[in-house]
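K.L.:
with the sequence up front, the predicted model follows.
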Amino acid sequence: MKYYFTTILIFFAFAIQAQKLFETPPGTVRVNDSLYIDKGPVDNIMYLEFTDKVKDLWNLTLHDSLKSLELENINKSLSSHSLNPEQSKEIYNKIILAKNQKISDSINILYYFNHPEYQYHPVVGISKDRARLFCQWRTDMVNLKWSKEIKDDKRKYKKIKYRLPTYEEFELAKKTMEENNNLLLVNQNSPIDLDLKKLLNEDNFILLSIPEFTTSNRNFKEDSPKLKNTDKPNDDYIFFRCICEI
């Protein structure tokens, strides 16, 4: 019995230590053992990096080739997978923001998206298809980064996948962060007032007063009680964030 009890203690000690070694995906907080979620909505500077990288460095052919590879083999395989300039151009044309939509009386969406003053403000007016492409690109960028570090780093890395959260996962994240006292409620309604860099700290999970969606084929349940009548979001100010599977 004493031996059995000692074995259990050793097992739990090892499990706790192993969990500490696993790297938290960039920009996220832990929901449970396999899910992490962005601390706040995706901001303009993150989406701008996405549009810049797609021009020359990323497309779906490359994404598909990386999905089946183990983390330690991803970086070595890059030289054997040629990029497809035509496909990259096609994706770029889909993801750039070309709307002249007004955010305020004096600011339109393109000015808001490109001006340095708003680089840490939530990206707005993004469709679900664009958001999905962003998640796929982000998956590859983080896995590539970790594949380069894995040989020379004592921390343990696991292959990850970014995607859009389900309604249930978003509700679970809110509940978990509230229980952990990491929930930061923000009441500003306009993206112009939402400087995420000033709001975020190491553990904060920012919950906005506007429900988070994308502008087409919305990710969350349309029949949710939270979306009835005046709670339905304004299409002008629709944000998104990613969830990360490990």
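P.N.:
Thanks, I have it. Numbers count the residues shown, from 1 in each chain.
K.L.:
use CA for all of it now, contacts and neighbours both
P.N.:
Noted.
K.L.:
and the next helix or strand past the biggest helix by length in the chain?
P.N.:
Of all the elements of type helix in the chain, the one with the most residues (DSSP state H) is helix 128-149. For helix 128-149, the following helix or strand on the C-terminal side (DSSP states H and E) is strand 161-163.
K.L.:
quick one: distance of that next one to the chain centre.
P.N.:
In this view, strand 161-163 has its centroid 7 Å away from the chain centroid, taken as Cα atoms, centre = their mean, to the nearest Å.
K.L.:
now do that strand: which elements does it pack against?
P.N.:
helix 128-149, strand 243-245 (3 or more Cα pairs under 8 Å, 6 or more residues apart in numbering; DSSP states H and E).
K.L.:
try this one next to it:
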Amino acid sequence: MLKYFFLSVLFVGISYGQNYGNIPPGTLKLNDSLFIDKTPVTNEMYLEFLKSKDIFWSMGKHEEIKTMSSYGINRADLGINSNAITKTHLKILSNLANQEKDYFTHPEYRQFPVLNITKAEAKEFCLWRTDMVLLLWAIKSENKKQRTEYPGVIKYRLPKVSELNDAKFHFSKSGDAIRLKGEAQKGLEIIENPENFYFYNIPEFTQAQKVYGNNSREQEPIEVPNIDIGFRCVCEIIE
């Protein structure tokens, strides 16, 4: 069964059993104001984003979240049925029924990096993720004092090329930067429950026009969406 971290925490109260503390979920600390994803965004994470768009999140909701309190939010007040059957779930069920192994939706590939999306879609994911983490912290904080245990204002976004270079250097020094082999899509080597900083054999979107890294074909793709390009987020602590 697919698990959805942000939606399940917000609306059901189930987590993956991880104790994140005040660190942005799924990230490693690069410096005092910047955290970076351990791996590129996975199919499972992106499916969660699409489910959220089906049943909860929109640009209108994004504007509404800006006006919400940063603490004392009750998940029941958000008005969402997390068990709703969505277009995304119908596609997943259809694929399973037909025994298809679609790269994007089949559970076997849930921890593989999401590919074949546009840079605009990657940026929208970052925006959604910012909202979900802020809501998560607002739910976990019963009062203003508890809310001070978490960063005040954050922003998930695509990384700069320099930030990816810094992360590669920083985590290589500590022995925590690992490059995995294999060809996109289904031939990639995948790590379950990653603890270190991983690069896959795929290029990644950045804030610049240029992607970061070459794919397994030793070519730098320039067309989007492209079956070889993935992305990861950084979380910037603004205050």
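P.N.:
Sure thing, it's come through. Everything quoted here is computed from the prediction, not taken from an experiment.
K.L.:
before we move on, the earlier item: most tightly packed of the helices and strands packed on strand 161-163 of the first structure?
P.N.:
strand 243-245 (a mean of 22; mean count of other Cα atoms under 10 Å).
K.L.:
quick one: that strand to the second structure mean distance?
P.N.:
Strand 243-245 of the first structure differs from its equivalent in the second structure by a mean of 0.7 Å after superposition (mean Cα distance after the TM-score superposition for the first structure).
K.L.:
against the second structure, where does that strand fall?
P.N.:
Using TM-score structural alignment, strand 243-245 of the first structure lines up with residues 234-236 of the second structure.
K.L.:
quick one: the helices in the first structure?
P.N.:
Using DSSP H, helices in the first structure cover 2-21, 44-56, 60-67, 71-77, 85-95, 109-114, 128-149, 167-179, 196-199.
K.L.:
what's the matching range in the second structure for the longest helix of the first structure?
P.N.:
Going by TM-score structural alignment: helix 128-149 of the first structure matches residues 119-140.
K.L.:
got a markdown table for the helices and strands packed on strand 161-163 of the first structure, with distance to Asp236 of the first structure too?
P.N.:
A markdown table is the format used below for those (distance: least, Cα to Cα, whole Å):
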| stretch | distance to Asp236 of the first structure |
| --- | --- |
| helix 128-149 | 14 |
| strand 243-245 | 23 |
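K.L.:
of those, which is nearest Lys76 of the first structure?
P.N.:
Closest to Lys76 of the first structure of those is helix 128-149 (Cα to Cα; 8.9 Å).
K.L.:
which elements pack onto that closest one?
P.N.:
For helix 128-149 of the first structure, the elements it packs on are helix 44-56, helix 60-67, helix 71-77, strand 161-163, judged by 3+ Cα pairs under 8 Å, 6+ apart.
K.L.:
closest one to Thr28 of the first structure among the ones you listed?
P.N.:
strand 161-163 (10.6 Å).
K.L.:
residues contacting that closest one, please?
P.N.:
Residues from elsewhere that reach strand 161-163 of the first structure (Cα atoms under 8 Å, 6 or more residues apart in numbering): 132, 135-136, 138-139, 242-246.
K.L.:
mean distance between that strand and the second structure after superposition?
P.N.:
Mean deviation for strand 161-163 of the first structure: 1.0 Å (mean Cα distance after the TM-score superposition for the first structure).
K.L.:
that strand aligns to what range in the second structure?
P.N.:
Using TM-score structural alignment, strand 161-163 of the first structure pairs with 155-157 in the second structure.
K.L.:
roughly how far apart are whatever residue of the first structure lines up with Lys181 of the second structure and Leu194 of the first structure?
P.N.:
Taking TM-score structural alignment, the alignment pairs Lys181 of the second structure with Asn187 from the first structure. Asn187 of the first structure is 9 Å from Leu194 of the first structure, where distance means Cα to Cα, to the nearest Å.
K.L.:
looking at these two, which is more packed in?
P.N.:
Leu194 (19 against 12; other Cα atoms under 10 Å).
K.L.:
show me what contacts the residue nearest to the more buried one when sequence neighbours are not counted?
P.N.:
Nearest non-adjacent residue to Leu194 of the first structure, counting by Cα to Cα, 6 or more residues apart in numbering: His121, 5.6 Å away. Listed by Cα under 8 Å, 6+ apart, the contact set of His121 of the first structure reads 43-44, 191-192, 194-197.
K.L.:
what subset of these is buried?
P.N.:
Buried members of those, scored by 16 or more other Cα atoms under 10 Å, are 43-44, 191, 194-196.
K.L.:
before we move on, back to that, which one of the helices of the first structure lies closest to Lys226 of the first structure?
P.N.:
Once these are compared by Cα to Cα, helix 167-179 is nearest, at 11.1 Å.
K.L.:
in that closest one, what's buried?
P.N.:
169-170, 173-174, 176-177.
K.L.:
looking at those residues, spot the one nearest Asp236 of the first structure.
P.N.:
Closest to Asp236 of the first structure, out of all of those and judged by Cα to Cα, is Phe170, at 21.3 Å.
K.L.:
how far is stretch 14-26 of the first structure from where the chain is centred?
P.N.:
Here stretch 14-26 of the first structure is found 20 Å from its chain centre; the criterion is Cα atoms, centre = their mean.
K.L.:
please read the previous query as pertaining to stretch 209-229 of the first structure.
P.N.:
For stretch 209-229 of the first structure, the distance to the chain centre is 18 Å (Cα atoms, centre = their mean).
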